[in-house]
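Enquirer: Fold the following and give me the result.
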Amino acid sequence: GPDNFNSTNYIINNLVAGTYNCMITDSLECPKIISIIVNEPPPLEIELINVDNLDCYDNAGVALDVSGGIGTLEGTINTSWGENSDFTWNNPGQWYLEENNFNQWEGLINLTVVDENGCSTSLNNILVESWNDPIANFSTSTYETGLLETIELFDLSSQDAQIISWQWDFGDGNMMNEQNPIHFYDNPGQYNICLIIEDENGCQSEKCKLINIYNNVYVYIPTGFTINDDNINETFLPSVNGIVKESYEMLIYDRWGGVVFSTNNYQEGWDGTYNGKVLESGIYSYKISYLTPNSKQEEHKGRITLIK
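Expert: From the prediction side, this is the model:
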């Protein structure tokens, strides 16, 4: 279109793309015509390269590539969680939003970029999610058992990312890194079993549970005894170990079912007497009952021979 000027320098703005003819005339009215091609600037574009979702260490990021446009680019970021920011790019290229740009991550990000010509482009609804932290959990085949008894442990952990390591601490100085190990204890007591898991993002979780280990119950009951004053096998005294001692009871019956002796002391035996008198030789019956450390009621019945 026509645009006249009479200076040696002249700037024309707001031209659209196309070919323009410029005629220059000197003081002698000699003309000179030249053609000028005005190209369309490269379109302003934003490309989403990658989204790093929020991990357990509050790390997150969005990789973008900004291209095209003219001059310095101005950017505006709006987030669904309410944090907004303005940015300036002197040179288009890859750009990375990271955890330092915001106090909080997780939600939607909308980005608008404007160049010096007022051309703009937007990239909306960039979704940043958070990884659910792994949750360690496990079960055991028993939470109360005796010495040297095999205990099976089962990993029940939940996770979004793949678990890559399991670290078991059995509380007795032993550790193991299998997913579902077995273990036993050689000393009685209460032990804290702990499982630490780690997923492929480096996130960890720990779970601990108590297990009670008691002495194994041992009961030996003799079949007879003699009361002949030789100080050998003079009383009927069962040998017991690992029981709840306060729960112990022993009853001795004659052949008619009468109780001739009773005690709640596991260290007290029957000397073959009833009301201070030595009973006749023969067969007698016994009943012994007690609780195991895991509160199980045990009972033993049988016969013994009294020999004078």
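
Enquirer: CA atoms for contacts and neighbours, from now on please.
Expert: Will do.

Enquirer: so how many other residues sit close to the nearest residue to residue 224 once chain neighbours are set aside?
Expert: Counting by C-alpha to C-alpha, 6 or more residues apart in numbering, residue 305 is the residue found nearest to residue 224 once chain neighbours are left out, at 4.3 Å. If you count neighbours by other C-alpha atoms under 10 Å, residue 305 ends up with 16.

Enquirer: now residue 194
Expert: Neighbour tally, residue 194, other C-alpha under 10 Å: 19.

Enquirer: distance of it from residue 208?
Expert: Counting by C-alpha to C-alpha, to the nearest Å, the gap from residue 194 to residue 208 is 4 Å.

Enquirer: tell me which strands and helices the strand or helix carrying residue 286 is in contact with?
Expert: Using DSSP states H and E, residue 286 sits in strand 282-291. The contact analysis (3 or more C-alpha pairs under 8 Å, 6 or more residues apart in numbering; DSSP states H and E) places strand 282-291 against strand 244-253, strand 297-307.

Enquirer: Direction-wise, compare the last one with strand 244-253 and give the angle.
Expert: Which is strand 297-307. 40 degrees (axes from the mean of the first three to the mean of the last three C-alpha atoms, to 10 degrees).

Enquirer: quick one: buried residues of strand 297-307?
Expert: By 16 or more other C-alpha atoms under 10 Å, the buried positions in strand 297-307 come out as 303-307.

Enquirer: here's the other one to compare against:
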Amino acid sequence: DEFTVGLYQIPTSVFTVDSGIEKCKGYNRHVVYAGNASPAGDYSWDFGGCKVTDTIAVNDFSVSVGAYNYNPFVTLFVEEHGCWSDTTRLPVGAKPVFEMNATKLRGCDSLTVNFYSRLLVDDAVDFFWEFGDGTSSHEASPAHFYADTAFYDVALTITNTITGCQSGFQAADMVKVFPTPVADFSADPSICYGDTIEIEYAHAIDSTLCYWTFERCHELGPVGTESKKQLVIDEPTGLITLKVDEYGCFSPPQNKLVKRRPHFDFATDTLQGCQPFRLEINPVAKDDFLNFTWLKDGMVFPAGTDDFFMYPDSGKFTIGTAVQSTETGCSDTLVKTDWFWVHPKPVSAFNPDYPVATDEHPTITFTNLSERAISYLWDFADGNTTTEDNPQHTYQKIGEYDVLLVAETEYSCKDSSVFQVKIIPFDVFTPNAFRPDSDIEENRTFMPVGLGAGADKFKFLIYDRWGQLVFESYNPEEEWNGTMKNGKPAPMGTYVWIANFFDIQGYEHNPKGQVLLIR
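Expert: Have a look, this model is predicted:
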């Protein structure tokens, strides 16, 4: 294989600076390229602000010597065929015959600049100022007003009116008119922020200086930058002020009032209780001018002086509050899930084996029917108590007793029930005579059974002296009124009676005796 390799010489950037033609001495210099690059090369000339007064040929210039108070240099580097030369830098090397200057070259929004030029030797010249905004002046020392913000290149050309020789100088960005900044920053007074807020001056540039002041808020530690801050809002409202300096132009101060959501809490008198549960809620306001509204069971209840809620059912319950500040209009909610626990109430219940007992057998057994309880307290209403589950108690006196059972759960929830028991005397009152036509009602009938006799399995028989059955009854309420079974009045005389019955507690009794029927 064959291939061709091309080699190029490295270009040089050599040039000369000489005095040029004699008549223009002191006005301009002659700059000529003297290197090895061809005219097709890429030449990068920098005349250091000196004006090119004439282009004589390719890379052959007549250049002004500049102004007295500047020190101009001519610089060149060359590129050809992708090869780069070194950079050559030479002074113009002539003492300028004039000086140019200006006062107050920087301003804000608009600016009036007083330009100044002076010949160092007397000569007949024409001054030509170019102010960079499309306007010019032939005055030697003009004043010019810049109405807009920008950077302006200013040039001065001096022409000898006799010889036509020219000199001059051009200063890039000599006049700089900056816009006055607007200190707007990212905080919205209509938003209700949390406890912290990030603010930023979004138009910051390298030269920006931000002067922040904070009232009722403070900076959050060593974070942020000159133009971006993180703040803690200490009170319901905070005042933020920003003033910006850019290139010596100061903005008017910008004030913004920011607001945060209210600070609050709530507390309850307890976190658990027994069914039914009465809960007291106390609002805790950490800011002024707050209105509380309670959130319960999907409903809202304005907070008042007595904030109580009843919970008839057991379980864990969630409660919350919505709060609004009348000062800022900001609101927030706080919900405490499963905040308190309502424990189920036990069911106290029991049965005595004999609600009514006789004084012959005054011992009663109580059956406990309670639910969800683990401990019990019995009060037998006669001064005696017990903690047994299913107690037995013997009463010493006749009377009515309201027996109390208090059932208690493992969470100390209680329920009580009362059952009245009676202790009655067992009396078989047996009169020895009766008269059906007596003026006293109680003496008109005969029944030997009294208190304590049950109605079940009752039998009462009357016999005459010959053993004939005269009367029979199977109900203690059906007494003998002196009439025989055939419906005729029984004759006056002595009769034998026999009774068989069970008392109210199931004990059997078989009393018997005699009774006198009086006519």
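
Enquirer: After superposition, what's the TM-score here?
Expert: Superposed pair, TM-score by TM-score structural alignment, normalised by the length of the first structure: 0.50. Supporting alignment: 252 aligned residues with a C-alpha RMSD of 5.8 Å.

Enquirer: re the thing from before, is it correct that the residue nearest to residue 224 of the first structure is in contact with residue 286?
Expert: No: counting by C-alpha atoms under 8 Å, residue 305 of the first structure stays clear of residue 286, with 10.6 Å between them.

Enquirer: Neighbours of the nearest residue to residue 17 of the second structure once chain neighbours are set aside, how many?
Expert: Of all residues not flanking residue 17 of the second structure in the chain, residue 31 sits nearest, at 4.6 Å (C-alpha to C-alpha, 6+ apart). Residue 31 of the second structure has 23 neighbouring residues, counting by other C-alpha under 10 Å.

Enquirer: Which of the helices or strands spans residue 31 of the second structure?
Expert: Secondary structure assignment for residue 31 of the second structure, by DSSP H and E: strand 28-33.

Enquirer: Next SSE downstream of that strand?
Expert: Strand 28-33 of the second structure is succeeded, C-terminally, by strand 42-46 (DSSP H and E).

Enquirer: now for that following strand, which elements pack on it?
Expert: Judged by 3+ C-alpha pairs under 8 Å, 6+ apart, strand 42-46 of the second structure is in contact with strand 73-80.

Enquirer: Can you name every helix or strand that the strand it packs on contacts?
Expert: Helices and strands touching strand 73-80 of the second structure, as assessed by 3+ C-alpha pairs under 8 Å, 6+ apart, comprise strand 42-46, strand 88-91.

Enquirer: Take those strands and write them to JSON lines, including mean neighbour count.
Expert: Output for these, formatted as JSON lines (neighbours: other C-alpha atoms under 10 Å):
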{"stretch": "strand 42-46", "mean neighbour count": "15"}
{"stretch": "strand 88-91", "mean neighbour count": "15"}
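
Enquirer: Indicate which one of those strands is closest to residue 417 of the second structure.
Expert: When these are compared by C-alpha to C-alpha, strand 42-46 sits nearest residue 417 of the second structure, at 112.2 Å.

Enquirer: Check which helices and strands whichever helix or strand comes after that closest one sits against.
Expert: Proceeding N to C from strand 42-46 of the second structure, the next assigned helix or strand is strand 52-57, under DSSP H and E. If you count contacts as 3+ C-alpha pairs under 8 Å, 6+ apart, strand 52-57 of the second structure packs onto strand 60-64.

Enquirer: I'd like to know how many residues surround residue 57 of the second structure.
Expert: Residue 57 of the second structure: 9 surrounding residues under other C-alpha under 10 Å.

Enquirer: I appreciate the help and will end here.
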